[in-house]
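Trainee: Okay, predicted coordinates and the sequence, questions at the end:
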Amino acid sequence: MYRKNDYELLYLICEDNETAQYSLIEKYNLLVWKSVNNVYNGYVPQGIERDDLYQEGSIALFGAFNSFDVDRCVPFFAFAKLCIERSMIGYMRKFSTLSSKQFYNSLSLDAFISDDVNLYFSDVLADNQEVSILTKYDEQVGHLYLYSPIITDFEKNVLILQIAGFSYSESANHLKCSVKKIDNTIQKIKRILN
């Protein structure tokens, strides 16, 4: 490991010296983590972890090695910090777009329908049904949680099973109650939601 200043190390990096590159990476590792914490403490889109930001910051640091211009009279520390933080912010912007939101909000067929109901999404779908039904289901369940304060957990479970396409008798079997109770619950929910 070299004990040289940043500019000497950058010169050696331009000459393909891996030891100099390793030294500068070690020196600026703390800056990358500090930038991760600064950026991560603000708004971070769903699906982004600290390690993702660290990796993006490390890649930006490598880029800063190659694109730094000594003639601009800017300290390398300031330039590297700017590159790292801009890269992390760009990475977060990329993941806050609609397409990535759809990716991270997609439903797994191996996921439970609800925490209270022991059914998988794949159990709900018949062989001839489209997977797009799950998207509609997810939207309807999302609306359901707007009404969470005014309906009970049992009513929520009944409604989830109905949205999933279960008959009254199938819902009664899963929730271990009578068909009449399912019917009464559905009627009560209709009155509440209207």
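Mentor: That came through fine.

Trainee: Please make it C-alpha for all contacts and neighbour counts, starting now.
Mentor: Will do.

Trainee: For this protein, just list every one of the strands.
Mentor: For the chain, applying DSSP state E gives no strands.

Trainee: Now for it: which helix has the highest residue count?
Mentor: helix 18-40 (DSSP state H).

Trainee: That one - contacts with which helices or strands?
Mentor: When contacts are defined as 3 or more C-alpha pairs under 8 Å, 6 or more residues apart in numbering; DSSP states H and E, helix 18-40 packs onto helix 6-14, helix 50-67, helix 76-95.

Trainee: Would you mind pulling the contact partners of that helix?
Mentor: 1-2, 6, 9-10, 12-13, 50, 53-54, 57-58, 61, 81, 84-85, 88-89 (C-alpha atoms under 8 Å, 6 or more residues apart in numbering).

Trainee: hmm, 7 Å instead?
Mentor: Around helix 18-40, the neighbours that count as contacts under C-alpha atoms under 7 Å, 6 or more residues apart in numbering are 1, 2, 9, 12, 13, 50, 53, 54, 57, 58, 84, 85.

Trainee: and if you look at stretch 175-192?
Mentor: Residues outside stretch 175-192 that contact it (C-alpha under 7 Å, 6+ apart): 155, 158, 168, 169, 172.

Trainee: what's the distance between residue 156 and residue 19?
Mentor: 61 Å (C-alpha to C-alpha, to the nearest Å).

Trainee: Run a quick neighbour tally on residue 161.
Mentor: 23 (other C-alpha atoms under 10 Å).

Trainee: Check whether it really touches residue 170, as I assumed.
Mentor: No: Residue 161 lies out of contact with residue 170 (C-alpha atoms under 7 Å); the separation is 8.7 Å.

Trainee: Reformat the helices and strands packed on helix 18-40 as a markdown table; add mean neighbour count and distance to residue 144.
Mentor: Conversion of the helices and strands packed on helix 18-40 to a markdown table gives the following (neighbours: other C-alpha atoms under 10 Å; distance: least, C-alpha to C-alpha, whole Å):
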| stretch | mean neighbour count | distance to residue 144 |
| --- | --- | --- |
| helix 6-14 | 17 | 57 |
| helix 50-67 | 18 | 32 |
| helix 76-95 | 18 | 26 |
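
Trainee: adding another structure so you can compare the two:
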Amino acid sequence: MDEYQTCTDEELIVRLRAGENVISDYLMEKYKDLVRRRANAMYLIGGEKDDLIQEGMIGLFKAVRDYQPDRKTSFQTFAGLCIERQIYSAIQGSNRQKHLPLNTYVSLSAEEEENTMGEQWAENPEAIVIDRENVRILEEEIKKLLSPLENTVLSYYLDGYNYVQIGEILGKSPKSMDNALQRIRTKIRNYRESRKKYTK
């Protein structure tokens, strides 16, 4: 598969449509880290990260299946959209609601998206668009809530490290890192609830 590394994703999709089915496996492997980052950037209350990763991989599969090479949007942007949409649908389902309020969903992704991402979200009437400025403000507020250690732990967590790996990096016990992640999650929940009450 080394030959694929010199091709753009869009070129690979054209070849995939022409019958080179192994390219599907290559793209799934190439973008699985993107799935992990998106899953790490979303907190599902009562859910498991592995469940979100699984949903994200389904979204990635749909992106590989449905992407049209003549789109103005790059495959990477389209894949990010499909991954987020699939994870978001899982969050909706887990809450057993037809419409999920904005304040039950927290995105901590710092990645920049193209404007076309928002345009495609708008095609789905049940999709909620969180604009970049709102995300930036939310991230800043969350940073203020957390201690320096918790901010460091969160940064590693969003990069895909688990609590054992974070403990090894920081020279801390796995238990203390697990506790830190629980504190982070609790603080974010409490902040979300306070915003919910404030906006009523």
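Mentor: Arrived safely, thanks for sending. None of the values given here were measured: they were computed from a predicted structure.

Trainee: Just give the TM-score of the two.
Mentor: Once superposed, chain against chain, the TM-score is 0.45 (TM-score structural alignment, normalised by the length of structure 1); 94 aligned residues with a C-alpha RMSD of 1.5 Å.

Trainee: picking up where we left off before, closest to residue 138 of structure 1 among the contacts of helix 18-40 of structure 1?
Mentor: For the contacts of helix 18-40 of structure 1, the closest approach to residue 138 of structure 1 (C-alpha to C-alpha) belongs to residue 50, at 27.9 Å.

Trainee: can you pull out the helices in structure 2?
Mentor: Counting by DSSP H, the helices of structure 2 are 9-17, 22-30, 32-40, 49-66, 75-95, 115-121, 132-145, 148-158, 163-170, 174-199.

Trainee: okay if I get those helices as JSON lines plus mean neighbour count?
Mentor: JSON lines is the format used below for those (neighbours: other C-alpha atoms under 10 Å):
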{"stretch": "helix 9-17", "mean neighbour count": "17"}
{"stretch": "helix 22-30", "mean neighbour count": "15"}
{"stretch": "helix 32-40", "mean neighbour count": "22"}
{"stretch": "helix 49-66", "mean neighbour count": "20"}
{"stretch": "helix 75-95", "mean neighbour count": "20"}
{"stretch": "helix 115-121", "mean neighbour count": "15"}
{"stretch": "helix 132-145", "mean neighbour count": "13"}
{"stretch": "helix 148-158", "mean neighbour count": "17"}
{"stretch": "helix 163-170", "mean neighbour count": "16"}
{"stretch": "helix 174-199", "mean neighbour count": "15"}
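
Trainee: Pull out the buried positions in stretch 181-194 of structure 1.
Mentor: 182, 183, 185, 186, 189 (16 or more other C-alpha atoms under 10 Å).

Trainee: Mark which of those are part of helices, please.
Mentor: 182, 183, 185, 186, 189.

Trainee: rewinding a little: now do the longest helix of structure 1 against helix 76-95, angle only.
Mentor: 50 degrees (axes from the mean of the first three to the mean of the last three C-alpha atoms, to 10 degrees).

Trainee: Tell me what angle helix 18-40 of structure 1 forms with helix 6-14.
Mentor: 120 degrees.

Trainee: Buried residues, helix 18-40 of structure 1. List them.
Mentor: Neighbour-count burial for helix 18-40 of structure 1, with 16+ other C-alpha under 10 Å as criterion, is recorded at 20-21, 23-25, 28-29, 31-33, 35-36, 39-40.

Trainee: what's the closest non-adjacent residue to residue 22 of structure 2?
Mentor: residue 16 (7.7 Å; C-alpha to C-alpha, 6 or more residues apart in numbering).

Trainee: actually residue 171 of structure 1, not the one I wrote
Mentor: Nearest to residue 171 of structure 1 is residue 161, by C-alpha to C-alpha, 6+ apart, at 6.2 Å.

Trainee: Report the separation between that neighbour and residue 137 of structure 1.
Mentor: Remark: distance between residue 161 of structure 1 and residue 137 of structure 1 (C-alpha to C-alpha) = 10 Å.

Trainee: Residue 29 of structure 1 now?
Mentor: Distance, residue 29 of structure 1 to residue 137 of structure 1, by C-alpha to C-alpha: 45 Å.

Trainee: and what of residue 33 of structure 1?
Mentor: 40 Å.

Trainee: and what of residue 155 of structure 1?
Mentor: Residue 155 of structure 1 is 16 Å from residue 137 of structure 1, by C-alpha to C-alpha.

Trainee: circling back to that earlier point, can you put the helices and strands packed on helix 18-40 of structure 1 in JSON lines and add distance to residue 122 of structure 1?
Mentor: As requested, those are exported to JSON lines (distance: least, C-alpha to C-alpha, whole Å):
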{"stretch": "helix 6-14", "distance to residue 122 of structure 1": "54"}
{"stretch": "helix 50-67", "distance to residue 122 of structure 1": "31"}
{"stretch": "helix 76-95", "distance to residue 122 of structure 1": "28"}
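
Trainee: quick one, which of those helices is nearest to residue 104 of structure 1?
Mentor: When these are compared by C-alpha to C-alpha, helix 76-95 sits nearest residue 104 of structure 1, at 9.0 Å.

Trainee: contact partners of the closest one?
Mentor: By C-alpha under 7 Å, 6+ apart, the list of residues contacting helix 76-95 of structure 1 from outside reads 32, 35, 44, 45, 53, 56, 57, 60, 61, 64, 101.
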